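# next come a sequence and a model predicted from it.
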Amino acid sequence: MMPDKQPEHGGPTGRAQESGRIRAGMTEIQKRTLIGCVCAVSCETLFGLSYLFTKKITSDVDAVTLLGWRFLLAFIMMNILLATGYININIKKKHLPSLLKIAFLQPIAYFTCETFGIQMTTASESGAIIASIPIASLAASILFLHKKPTRFQTFGICLTVLGVVVCVIAKGFESSFNGIGYIMLCMAVLSYSLYCVSAEKAYATTNIEKTYAMIACGACFFTTMAIGRSIAAGTAVDWFMLPLQNTEFLFSVIYLGIASSVLSFLLFNMSISYIGTNKASSFVGISTAVSILAGVFVLDEDFSAMQCYGTLIILLGVYIANMKSGLLKR
């Protein structure tokens, strides 16, 4: 008896199986896109809400002191999670250079350049320059990852940046003409974009390991800087006692250390690993929109029509940048 003839790949059964595999593949892409987008939105929301906590204490505490305590608390939290088994880390020696590179770019280089850049320039200038992060990240992705963005991504990201600039200008534009300040802010933008690229390239390490390296290096750098500065000023005891003496500072640094550092860094690293640098960067403007809305509803700040338009432009830009992704594809 002749054996039954197997259906060819192009036959009805073969086509049905192939179609099933394609549908399954698309479903997996949609799941990854959904997770990545949720992580990006959550991260930028946490970053945006940090405005509430920094606004209340920056008049009493300098930036170096705040950064020192922020990353020290974040490092303590990471080690508590590690000791209790909630997270697992197995960093191999060969992966150490890539992790140190990521940690140097973000948070060390970025926060250092941003902090001093903001101090040397006006709020409108710093906001406008920092707003260019998505465009810089897009360019870095093209140069170093050889990923060509879609027309929707390019237009959406440019629209998001425009929305942020509109929000910044709405509060009044002032010029400082401080060249060093401009350079520091541009270096902050560059370091952030290179961090995004480096995080995506370091696929051999987990998101937890990347986050731990970032927090650990940030704690070593900023805490050492803060303690050294306080020792030189003869206020070391005051620095260590600050969270116990200032309740408002304590609550602020808890949020900034845990939510806006540990959780935010982890979420953004996850979003990069799931949807890539281009898509993840397209959500950066959301933090500006959240900070504006938080100021309006919590701090009773004014909300002009121009800010409203800017916020809507940001959200429209984010949508357009992702409308042809696996999640929003029609």
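Here it is on my side, so go on. Residues are numbered from 1 along each chain as shown.
# for the rest of this, base every contact and every neighbour count on C-alpha atoms.
Noted.
# quick one: what helix or strand has P134 in it?
helix 133-140 (DSSP states H and E).
# buried set for that helix?
The neighbour-count check on helix 133-140 (16 or more other CA atoms under 10 Å) flags I133, P134, I135, A136, S137, L138, A139, A140 as buried.
# what do you get for stretch 89-104?
S98, L99, L100, K101, I102, A103, F104.
# next, count neighbours for the residue found closest to the fourth one once you drop the neighbours it is linked to in the chain.
Leaving aside its sequence neighbours, K101 sits nearest to S198 (CA to CA, 6 or more residues apart in numbering; 7.6 Å). Here the count is done by other CA atoms under 10 Å, and S198 has 22 residues near it.
# for H146, same thing?
10.
# contacts only, for it.
Contacts for H146 (CA atoms under 8 Å, 6 or more residues apart in numbering) come out as none.
# quick check: which element contains the closest residue to K31 other than its chain neighbours?
Of all residues not flanking K31 in the chain, L327 sits nearest, at 7.7 Å (CA to CA, 6+ apart). Secondary structure assignment for L327, by DSSP H and E: no helix or strand.
# ok, and here's another one to check against it:
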Amino acid sequence: MNTLSTKQILFTYIALALAVLFWGLSFVATKIALQSFPPFCLIFMRFLTASIFFTFLLFRTGFPAITWKNLKPLLFLAIFQPVLYFTFETFGLQHTSATKASLIIATIPIVVLLLSIFFLKERVRLLNVIGIVISIFGVALLIFGGQNIEEMGGTLLGDALILGAVLSASMYMILTRKLGEFFSPIQITGMQIILGAILFFPAFLYTLPRVKWHNVTGDAIIAVIALTIFATIGAFLCYNYALTKIPTSRVSVCINGIPLVTACGAWIFLGEQLAPLQFLGEESLLLPFTWQISTGGKIPMKANPDSGILFYPKIPLLEVLLLRSDFQTH
């Protein structure tokens, strides 16, 4: 019987927490950068710089064998994330409000839960659903706690585009989980970034003439650098590492921590205020993630004869309250 040590579990969740932190704060940096650069130009600069970093890194650690068998799933991964996700999100926000978009994005864990049952055959219990519902409840309080619902605005087209971003992100998580059996986290992240930069290049050329270089500010340049180092390189490395270690349905729950980080970052750096109900929403968002970390320790594992994946049979702490996801190790 295999066991997972406390150190292994905590390292995985520290990586996941860093990814959530970096992506949450990226909205603040993006808001600053978009004052000087159009969306596709900003996205391409992020991924171009990151792809240079990962090219050197992969030369040291080893590229995956460049065959169509290997390239095809990695290309599909890059199409879903970053290309489709960022495209749907960017254009969706032009036709709907950030408030409605955030609420729709918060449904990612539900979509991932359904897809993981169908594609990955992961075991899902009622308590999984309860944990996700608590997270989404927290997102709703965080979003609606300080304003009237009728103020959200938006159109059906915008909402549909944001839903496309949800589906893209969900498929990305499923594909990463599958690819973790064949590639290292560095290989997955590196190829994802490199292929993403290549695929975004035509859109970059189209929007490049719109850049007013004389209006580019120092803050915008710093924001682009921060987005590249933390939100693109650091976050994708940490998140893909977590996806290769634990079930997709469990990892996706932590996505709802991103609005929490964004709200706190906007409060600190942009002076935006949170209403009391929004603070309650933040606590609801933290609850499932805190629970997952609190279940750390040496967890007994047993083999699933159908999938060849290892699962733990019992969680001794707080299992009556929240998630009880399957835990996989490699």
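Looks like it came in fine. Note that the structure is predicted; figures quoted are calculated from it, not measured.
# who's in contact with the residue nearest to K31 of structure 1?
Counted by CA under 8 Å, 6+ apart, L327 of structure 1 has contacts I29, Q30, K31, T33, L34.
# and the gap between the third one and L143 of structure 1?
It refers to K31 of structure 1. 28 Å (CA to CA, to the nearest Å).
# more neighbours, these two?
The neighbour comparison of K31 of structure 1 against L143 (other CA under 10 Å) goes to K31, with 15 against 12.
# give me the element that one is part of.
Using DSSP H and E, the element containing K31 of structure 1 is helix 12-57.
# which elements pack onto that helix?
helix 247-254, helix 264-281, helix 286-297 (3 or more CA pairs under 8 Å, 6 or more residues apart in numbering; DSSP states H and E).
# mean distance, the following helix or strand past the last one to its aligned residues in structure 2?
Think helix 286-297 of structure 1. The first helix or strand that comes after helix 286-297 of structure 1 along the chain, using DSSP H and E, is helix 305-322. With mean CA distance after the TM-score superposition for structure 1, helix 305-322 of structure 1 departs from structure 2 by a mean of 1.8 Å once superposed.
# which residues sit against helix 305-322 of structure 1?
Contacts for helix 305-322 of structure 1 (CA under 8 Å, 6+ apart): 152-167, 170, 279, 282-283, 285-286, 289, 328.
# look at the counterpart of T262 of structure 2 in structure 1 and say how many residues are nearby.
Under the alignment (TM-score structural alignment), T262 of structure 2 pairs with S291 of structure 1. Number of residues near S291 of structure 1 (other CA under 10 Å) recorded here: 19.
# what residues are up against the closest residue to S291 of structure 1 other than its chain neighbours?
Closest residue to S291 of structure 1 apart from its sequence neighbours, by CA to CA, 6+ apart: G48 at 4.5 Å. Shown in contact with G48 of structure 1 (CA under 8 Å, 6+ apart): I286, S287, T288, A289, V290, S291, A294.
# now which residue in structure 2 aligns to G48 of structure 1?
Using TM-score structural alignment, G48 of structure 1 lines up with G24 in structure 2.
# ok, its match to G297 of structure 2 distance?
28 Å.
# for PyMOL, write the select line for the buried members of the contacts of helix 305-322 of structure 1.
A single PyMOL command suffices to select whichever of those are buried according to 16+ other CA under 10 Å:
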select buried, resi 152+153+154+155+156+157+158+159+160+161+162+163+164+165+166+167+170+279+282+283+285+286+289
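# return the residue of structure 1 aligned against G145 of structure 2.
Aligned by TM-score structural alignment, G145 of structure 2 pairs with A170 of structure 1.
# equivalent analysis for G196 of structure 2, please.
G196 of structure 2 maps onto G218 in structure 1, by TM-score structural alignment.
# and S184 of structure 2, by the same measure?
Residue mapping for S184 of structure 2 onto structure 1 gives T206, with TM-score structural alignment as the criterion.
# same deal with V124 of structure 2?
By TM-score structural alignment, V124 of structure 2 lines up with P149.
# can you verify my assumption that that match contacts G276?
No. Between P149 of structure 1 and G276 there is no contact under CA atoms under 8 Å: 10.8 Å.
# do you know how far the residue mapped onto E282 of structure 2 from structure 1 is from F249 of structure 1?
Aligning on TM-score structural alignment places E282 of structure 2 opposite T311 in structure 1. Distance from T311 of structure 1 to F249 of structure 1, counting by CA to CA: 30 Å.
# before we move on, back to that, and the match of G48 of structure 1, how far from G62 of structure 2?
G24 of structure 2 is 31 Å from G62 of structure 2, by CA to CA.
# got it, and E122 of structure 2?
31 Å.
# who's more crowded, the two?
Set E122 of structure 2 next to G62 and count neighbours by other CA under 10 Å: E122 wins out with 21 against 13.
# so who does the nearest residue to that one once chain neighbours are set aside touch?
Residue nearest to E122 of structure 2 in three dimensions, not counting chain neighbours: S116, with 5.9 Å by CA to CA, 6+ apart. By CA under 8 Å, 6+ apart, the contact set of S116 of structure 2 is E122, I174, T248, S249.
# out of the residues you listed, give me the one that has the most neighbours.
In these, the most neighbours by other CA under 10 Å go to S249, 31 neighbours.
# corresponding residue for that residue in structure 1?
Looks like S249 of structure 2 aligns to N278 there (TM-score structural alignment).
# isn't its match right up against P149?
Yes. Counting by CA under 8 Å, P149 is a contact partner of N278 of structure 1 at 7.1 Å.
# tell me the residues that contact both of the two, please.
Common neighbours of N278 of structure 1 and P149 (CA under 8 Å, 6+ apart) are L138.
# looking at the contacts of helix 305-322 of structure 1, which are in strands?
Within those, no residue falls in strands by DSSP state E.
# on that earlier part again, most tightly surrounded among the helices and strands packed on helix 12-57 of structure 1?
Counting by mean count of other CA atoms under 10 Å, helix 264-281 has the highest mean neighbour count of the helices and strands packed on helix 12-57 of structure 1, with a mean of 25.
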